[in-house]
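Asker: Could you look at this predicted model? Sequence included:
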Amino acid sequence: MKRKYSPYTLPPWLRKVRGACAQFIIPICVFQGIRTILFPFTLDVLLLTLLILLAVALHLNVI
């Protein structure tokens, strides 16, 4: 049986790191989005997709 994920079971230092990442991921996504629009390379598009998925996962408490 699978247990539900709870961020409160994480160590305090890891919760702080997760919170800091959740705050900085949106500005990084915006910067990467502007960079992708100006210079659309394959790596930039893949990186932007990965960053958006990470941002959604952090804000929905999946990670």
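Answerer: Done, it's in. Numbering: from 1, shown residues only.

Asker: alpha carbons only for contacts and neighbour counts from here, please
Answerer: Fine.

Asker: Check which element follows the helix or strand hosting residue 23 along the chain.
Answerer: Using DSSP states H and E, residue 23 falls within helix 12-38. Later in the chain than helix 12-38, the nearest helix or strand by DSSP H and E is helix 42-59.

Asker: what inclination does that following helix have with respect to helix 12-38?
Answerer: Comparing the axes of helix 42-59 and helix 12-38 via axes from the mean of the first three to the mean of the last three Cα atoms, to 10 degrees yields an angle of 140 degrees.

Asker: Please compare the first structure with the one that follows:
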Amino acid sequence: MIIRVLDLYIAHREMTERWWKQRHTELDNKAPGELRTLAEYQKLIELLQGLARDWLGTSELKNE
């Protein structure tokens, strides 16, 4: 997961910074930095897969 965030950050720095600070309805209106439970992190992984597909053209999330 961390490597995917870094991939997104390198490719789209400003968009990734804004996305990381935003609250998301898919994360129960929390920002990624506010997550605490395994279930929340699993939802984050799903969101990151979508971002990777949209921003980087890949749907594969490496096991980080």
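Answerer: Received, thanks. None of these values were measured; they are calculated from a predicted model.

Asker: Could you get me the TM-score between them?
Answerer: Remark: TM-score between the superposed chains equals 0.40 [TM-score structural alignment, normalised by the length of the first structure]; 34 aligned residues with a Cα RMSD of 2.5 Å.

Asker: So which elements touch the helix holding residue 23 of the first structure?
Answerer: helix 42-59 (3 or more Cα pairs under 8 Å, 6 or more residues apart in numbering; DSSP states H and E).

Asker: Now stretch 48-61 of the first structure: buried residues?
Answerer: Residues of stretch 48-61 of the first structure classed as buried: 48, 51-52, 54-55, 58 (neighbour count, 16 or more other Cα atoms under 10 Å).

Asker: same deal with stretch 40-53 of the second structure?
Answerer: Buried residues in stretch 40-53 of the second structure, counted by 16+ other Cα under 10 Å: 40, 43-45, 48-52.

Asker: of all those residues, which comes closest to residue 10 of the second structure?
Answerer: Using Cα to Cα, residue 52 comes nearest to residue 10 of the second structure of those, at 12.0 Å.

Asker: picking up where we left off before, and the helix holding residue 23 of the first structure, how far out from the chain's middle?
Answerer: Distance, stretch centre to chain centre, for helix 12-38 of the first structure: 6 Å (Cα atoms, centre = their mean, to the nearest Å).

Asker: re earlier: out of the buried residues of stretch 40-53 of the second structure, which are inside helices?
Answerer: Counting by DSSP state H, the buried residues of stretch 40-53 of the second structure place 40, 43-45, 48-51 in helices.
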